[in-house]
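# Pasting the sequence and the predicted coordinates here, then a few questions.
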Amino acid sequence: MAQVVDSKKACAVNPLKMSQPLGASYAFMGLDRCMPVMHGSQGCTSFGLVLLVRHFKEAIPLQTTAMNEVTTILGGFENVEKALLNIKQRAKPSVIAICSTGLTETKGDDVEGYLELVRQRQPSLDDTALVYVSTPDYVGAFEDGFAKAVKAIIDAVVEQQDASNGFATVARDTQQVNVLAGSQLTPGDIDEIKDIIESFGLKAIVLPDVSRSLDGHIPEDWRGTTLGGTTLDEIRRMGNSVATLAIGEQMRAAALSLNERAGVPLHVFDRLTGLAANDRFLTTLSQISGQPVPARYRRQRSQLLDAMLDAHFYLGNLKVAIGAEPDLLYAAGMTLHELGAKLVSCVTTTHSKVLELLPVEQVLVGDLEDLEAAAKDCDVMITHSHGRQAAERLDKPFLRLGFPIFDRIGNSHRVMVGYRGTRQFIFDVANLMMAHIPHAGPDHWPLPEAAQRVAQPAAVTLPWPASRSPVSTNGVAP
């Protein structure tokens, strides 16, 4: 079990983490016809906007209440009211989602009280959903803000059902499941998850669904709000689902809230990258749907096993330094560990229960300076684009992972989940190492030390009895 410790430095040097308001804003991007708003100064919003635009290479709708010195001291009610009215008049959103910043949190603005007063004063906002989440940027990180925003959406939109009779009056749609998608998932990841769920004859309501808003498509028309995502009607229907699938530990609180409000059973998956993790996911979907695992996933699983065999020559005993948000760090780190790699340095941004499960002595809540110092004795460095200079200084192979990645394109379409996504992640790391090994290959043995350290692939368990194939001889799944 890993020990999670906080850095004792007086300041962050080359910060690794992104702020809570930015994480909350990203979650709100997954709602249809939504306008996210940061309640704070213009600079707070501008900084987050630049990061989102550079990462996705798309137009990002993000507004601000534009607090200044005077309004900060006297209170931000007028700024909030003006912002809501201007956004309603110009963009006509279905949802206006507000997150706080360090400025207004330090002042102590009662934004929930502001919104109640605005409702009373401005009937023109009656048909617009208002969601507020408290996200001070001097505590927590990107993942925390994202998780709080998803829970706030559920609490604001999903109706509380009668729990006195065990939610017996709730009409369940036996083919509908909820998917709470953590911040570590790309739009491409969400598309892959939806495809897998639909192959079992189920319908998925994903919250937030950035695969419909930030997938890099050309819209048929222009509007000032988000260009797709989870609709308000879909969120309201989440209480009628037969199950909730929470992807990432960060989504546990939101899944519990949905369970408390509507009695929806929950299944939390700490990751969907890796062999055993996807075996469990497919088995759960089979149990929920009552359908057998489709035949194509046995083929994909076999391909993943072959990829693990091909790649373990380059990943066995590979010394890895990773810096990422907790759920992403856990997904990537555990997958590499199962391939025989050694996690030498793990640096993260905030606390999470999954960090204690990592196969490393210590996980540091720190910055990229800490990662650079520990990566000197490692074979590869993995983090987002802000770590590229450190990798250059150390002359280490560098894999870009997480948010933001602004010096590469196609970030929306990267897939790291499912059997296919896991296979691609393994290929990416193995190919990176091959590119940094002179004359690597069976015709040029021996390989350098990093590639010679070979470990056996992790033991695997089939999601069906090993004595028989999940596909019968006539090609029909049993």
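Arrived safely, thanks for sending. Numbering: from 1, shown residues only.

# Only C-alpha atoms from now on, for both contacts and neighbour counts.
Fine.

# Tell me who's in contact with G40.
Applying Cα atoms under 8 Å, 6 or more residues apart in numbering, one finds that G40 lies in contact with T64, T65, A66, M67, S100, T101, G102, L103, T104.

# what packs against the helix or strand hosting R298?
R298 belongs to helix 295-315 when assigned by DSSP states H and E. The contact analysis (3 or more Cα pairs under 8 Å, 6 or more residues apart in numbering; DSSP states H and E) places helix 295-315 against helix 418-435, helix 449-452.

# Please compare the first structure with the one that follows:
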Amino acid sequence: MSDIIKRSKPLSVNPLKSSATLGASLAFLGLRRAIPMMHGSQGCTAFGKVFFVRHFREPIPLQTTAMDHVATVMSSDENVIEGLRTLCEKSRPDVIGLPTTGLSETQGTDIQRLLRSFRLQYPQHAHVVVVPVNTPDYAGSLETGFAQAVEAIIETLVPVSQHAGRRRRQVNVLANASLTPGDLEVIRDWIEGFGLRAVMLPDLGDSLDGHLIEAEYTSLTLGGTPRDEIISMGESVATLVIGASLGRAADALRTRTGVPDYRFDHLMGLDACDLFTETLSMIAGVAVPEKIERHRAQLQDAMVDAHFMTGFLRVALAAEPDLIAGMQALLAGSGAEVVAAVSPVSADILKRLPLARVQIGDLQDLEREAARQQAQFVIGSAHAAQVASRLGLPLLRAGFPVYDRLGDCVRPWVGYRAARQALFDIANLVLENHHDTPVYRSVLRPGSQPGHDIALAATPPHAGLVRH
């Protein structure tokens, strides 16, 4: 059990958190022929779009209701209704995501009432699904907003039914915010290896994986989960829930459809991968494929090879709660120890982790705690680069956003092969930042010759990392 240390400052000095509105928009980007429209000012949407474009390096379809000073004071109802009408007529999407922002929430906007007004005024657009979700950016984080959007998608699109198991080879996958497009491709291949078919919600692996299309321009998402497949989720044989943050969404899907679910906090590290593999084998009723067994053996060999560098490595970690849980399991399996953990928000999963304490705060808190605990390694987003530089420690980039490395946005972290690569990367960073251990000269032999100096041969490779 971890002690959760609450915020002790009235402000963020070096922000770690991304807003819940951004998280909800990210979830909508995983639906096919969809477009999110933030209900707020133009600046809120433009700022979020910059984050997405820099992270994914892809065109991002994102719209705004463009609240100005007049709409903020008087009423923004027309902004929402006219914005929905314009999108329906010009872009013709299948799904419109409608997350709120801090500005509209502070104004007291009733987003559900505005949607009903839109339906009454423009019944010709009834075929376009609109998913409203309340995500003020002054509460929660990217992970919580993402989870709220997934829950809203389920409640809007998945009909109440009693047809669980009708599609005997189909399984639902609820994917949390910490999973990259590369992770989703790994999970899909993992499931298909057992002869099953996956319906991913949302499917960023199909929409933001970085592929080119023939069309020069599109105002909607390039891929993602089709609306018809979301509707069919009630006929699946099982639901695989990846991420503790999706607990409420999983509850909603099970209540509406009766489809049994299997929940996993993460899929990082040997134990988590084994549990997921055993579950798939049980659902499919087949033995584990030889290829997966070989991938497992490769990870075990990598754990043996890397433990000289990762054993007793003291790590400082800053990320969303689900990613902290996954990284902690991966590191613990290789002999490393998380001595400083900082999360932007509190969550139940943090209390279950075998850590001494988890700080709710920002990157300044991470820097102070890492220095106090004499950390030797840092894991965090691109925003943690300056922290690692000041501490003189190597940084493994993970989470959102990562804008100073190509390919990290689609890098897989889940599964046997991804865990193997992560251990190699950690070990190599430790080796690259290893400094020669200074020669020890015994005070008991002041006249000893250089050839008789005693070196600290038992010192681990990472003990020489420079700390300031």
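Nice, I can see it. The structure presented is a predicted model; accordingly, all values stated were derived computationally and were not measured.

# Superposed, how do the two chains score by TM?
Once superposed, the chains reach a TM-score of 0.92 (TM-score structural alignment, normalised by the length of the second structure), with 444 aligned residues with a Cα RMSD of 1.6 Å.

# Deepest in the core, which of the helices and strands packed on helix 295-315 of the first structure is it.
Compared across those, helix 418-435 shows the largest average neighbour count, a mean of 20 (mean count of other Cα atoms under 10 Å).

# Check which helices and strands that one sits against.
helix 187-198, helix 275-289, helix 295-315, strand 398-400.

# what's next to the first one, contact-wise?
The set of residues that contact helix 187-198 of the first structure without belonging to it, under Cα under 8 Å, 6+ apart, is 181, 203-204, 209-212, 214-215, 285, 412-418, 421.

# can you tell me the helix or strand for the corresponding residue of the first structure for T221 of the second structure?
Aligned by TM-score structural alignment, T221 of the second structure pairs with T226 of the first structure. Using DSSP H and E, T226 of the first structure is not contained in any helix or strand.

# Just give the closest residue to T226 of the first structure, not the sequence neighbours.
Nearest residue to T226 of the first structure, sequence neighbours excluded (Cα to Cα, 6 or more residues apart in numbering): R33, at 5.0 Å.

# how far away is the one you found from L125 of the first structure?
Distance of R33 of the first structure to L125 of the first structure, computed by Cα to Cα, to the nearest Å: 15 Å.

# For the two, indicate the residue with more neighbours.
R33 (25 against 19; other Cα atoms under 10 Å).

# Might one say that that one is in contact with P93?
Yes: taking Cα atoms under 8 Å as the definition, R33 of the first structure is a contact partner of P93 at 5.1 Å.

# Please enumerate the strands of the stretch 351-468 of the second structure.
Here the stretch 351-468 of the second structure has its strands, by DSSP state E, counting those that start in this stretch, at 357-360, 377-380, 395-397.

# whereabouts in the first structure does the first one align?
In the comparison with the first structure, strand 357-360 of the second structure aligns to the range 362-365 (TM-score structural alignment).

# tell me the SS of Q176 of the first structure?
Going by DSSP: H, G, I helix; E, B strand; the rest coil, the secondary structure assigned to Q176 of the first structure is strand.

# for the stretch 101-250 of the first structure, what spans make up the helices?
102-107, 111-121, 142-157, 187-198, 232-236 (DSSP state H, counting those that start in this stretch).

# Of all the residues in the second one, which ones are buried?
Taking 16 or more other Cα atoms under 10 Å as the neighbour-count basis, helix 111-121 of the first structure is seen to contain the buried residues V111, L115, V118.

# can I get those residues in TSV with distance to D279 of the first structure?
Shown next, in TSV, are those (distance: Cα to Cα, whole Å):
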residue	distance to D279 of the first structure
V111	44
L115	45
V118	49
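
# returning to what we had before: how about the helix holding R298 of the first structure: buried residues?
By neighbour count on 16+ other Cα under 10 Å, the buried set for helix 295-315 of the first structure is 295, 297-298, 301, 304-305, 307-308, 311-315.

# burial measure for A66 of the first structure, as a count.
By other Cα under 10 Å, the residues close to A66 of the first structure number 19.

# whoops, I mixed them up, L329 of the first structure
Around L329 of the first structure there are 24 other residues, counting by other Cα under 10 Å.
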